[in-house]
Structures are given as C-alpha cells and as structure tokens.
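S.K.: just coords:
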C-alpha cells in the first residue's frame, strides 16, 4: 500500500514529506511528487494529508489550503494529533 503524501506546515517552513518547499512552488512540487508515486492517477485526484504545528498561524494554514484548492487539489484531509 502506498504511503500517504503529507504536507507539513511548520513555523519554520513548508514541507512535502521531509522535502522543503515554498508556497509559490507547493502545487508544482506536490504534483511532481504525486505523479512519481502513482503515475496512473492524476495528481489532483490523489489524497493529500495536511498537518500543521500548533504554533502555525491560522492565516498561514489557510494560505496553504487556498493554494491547494486553487490548483485543483480537493482530496485534502487534515491530521489531528492529540497531545
């Protein structure tokens, strides 16, 4: 079974898995990663998981969500981790 693709939002940066990216490159980098992981399924039809550190500002989180949706990524799930 394929490992889920995780977008991790941290106060110090934005990552796809453990690879750093930037908001202006997120959609392209994510598409490339998803295409490499599963070439048979279009990237925008694959599920993406988002996790944000507790100290990430809400506006920064929403910028990531809006960018993903604006680029056709609607299969987005949020990861909630209890402390």
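M.R.: Sure, I can see it. The structure presented is a predicted model; accordingly, all values stated were derived computationally and were not measured.

S.K.: could you use CA atoms for every contact and neighbour count after this?
M.R.: OK.

S.K.: can you give me the strands for the chain?
M.R.: Using DSSP state E, the strands found in the chain span residues 5-10, 13-16, 19-21, 48-52, 76-78.

S.K.: using a markdown table, lay out these together with distance to residue 58 and mean neighbour count.
M.R.: Formatted as a markdown table, those follow (distance: least, Cα to Cα, whole Å; neighbours: other Cα atoms under 10 Å):
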| stretch | distance to residue 58 | mean neighbour count |
| --- | --- | --- |
| strand 5-10 | 11 | 20 |
| strand 13-16 | 14 | 18 |
| strand 19-21 | 19 | 14 |
| strand 48-52 | 9 | 19 |
| strand 76-78 | 14 | 14 |
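
S.K.: putting a second one here so we can go through both:
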C-alpha cells in the first residue's frame, strides 16, 4: 500500500484547513460505524482511511453533510462551553 500524502489530498480539497475538517469528520464517521469505507481498509486506522478516500477523489464532504442531515445535526458543529465564574 502506497503512503497517502497531504499533497495528494490537497489536489482534491481547496486548502489544508478544509482538509483537516473533512478528514476528521469522515474519520469520526468511520470509527462510529456511520458508513462503510469507500476504499479497502487494509487494517488502517480511520484517519488514514479518510485521507485515502479524499486522495482517491471520493466526495467525503458530501457524505458528512448527508449523514448530518439524517441525524438533524450540523457537520463540524462546535459547541463552546463558557466557564461559569
């Protein structure tokens, strides 16, 4: 199995920051069993599988949005908890 590089993924995603968000969301989906891997798993961790999917040209950003819509949640939603002082 050839190594996946950030440069391979950046050919498919607009910038590094978007890559991090998309790969993290997809890796979380794979780890939680929300959807199956689009590439052979080969014993790799979810983060590597997510990056391989992105480098392979799969539109994993839309998978994240579709799965979030099914659960009525926003993809990449962050909750900020303020300290009560």
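M.R.: That came in fine, so what should we check first? None of the values given here were measured: they were computed from a predicted structure.

S.K.: need the TM-score from the superposition.
M.R.: These two chains, once laid on top of each other, score a TM-score of 0.26 by TM-score structural alignment, normalised by the length of structure 1; 41 aligned residues with a Cα RMSD of 4.3 Å.

S.K.: thinking again about what came up before, could I get the strands of structure 1 as TSV with distance to residue 63 of structure 1?
M.R.: Listed next are the strands of structure 1 as TSV, based on distance: least, Cα to Cα, whole Å:
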stretch	distance to residue 63 of structure 1
strand 5-10	11
strand 13-16	11
strand 19-21	14
strand 48-52	12
strand 76-78	14
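
S.K.: residue 26 of structure 2 contacts residue 62, correct?
M.R.: No - taking Cα atoms under 8 Å as the definition, residue 26 of structure 2 is not a contact partner of residue 62, at 10.0 Å.

S.K.: those two - which one has more neighbours?
M.R.: residue 26 (26 against 12; other Cα atoms under 10 Å).

S.K.: what residues are up against the more buried one?
M.R.: For residue 26 of structure 2, the contact set (Cα atoms under 8 Å, 6 or more residues apart in numbering) comprises 47, 50, 60, 61, 63, 64.

S.K.: ok, and the most crowded of these?
M.R.: Busiest of these [other Cα under 10 Å] is residue 50, holding 27 neighbours.

S.K.: how far away is that one from residue 63 of structure 2?
M.R.: According to Cα to Cα, to the nearest Å, residue 50 of structure 2 stands 11 Å off from residue 63 of structure 2.
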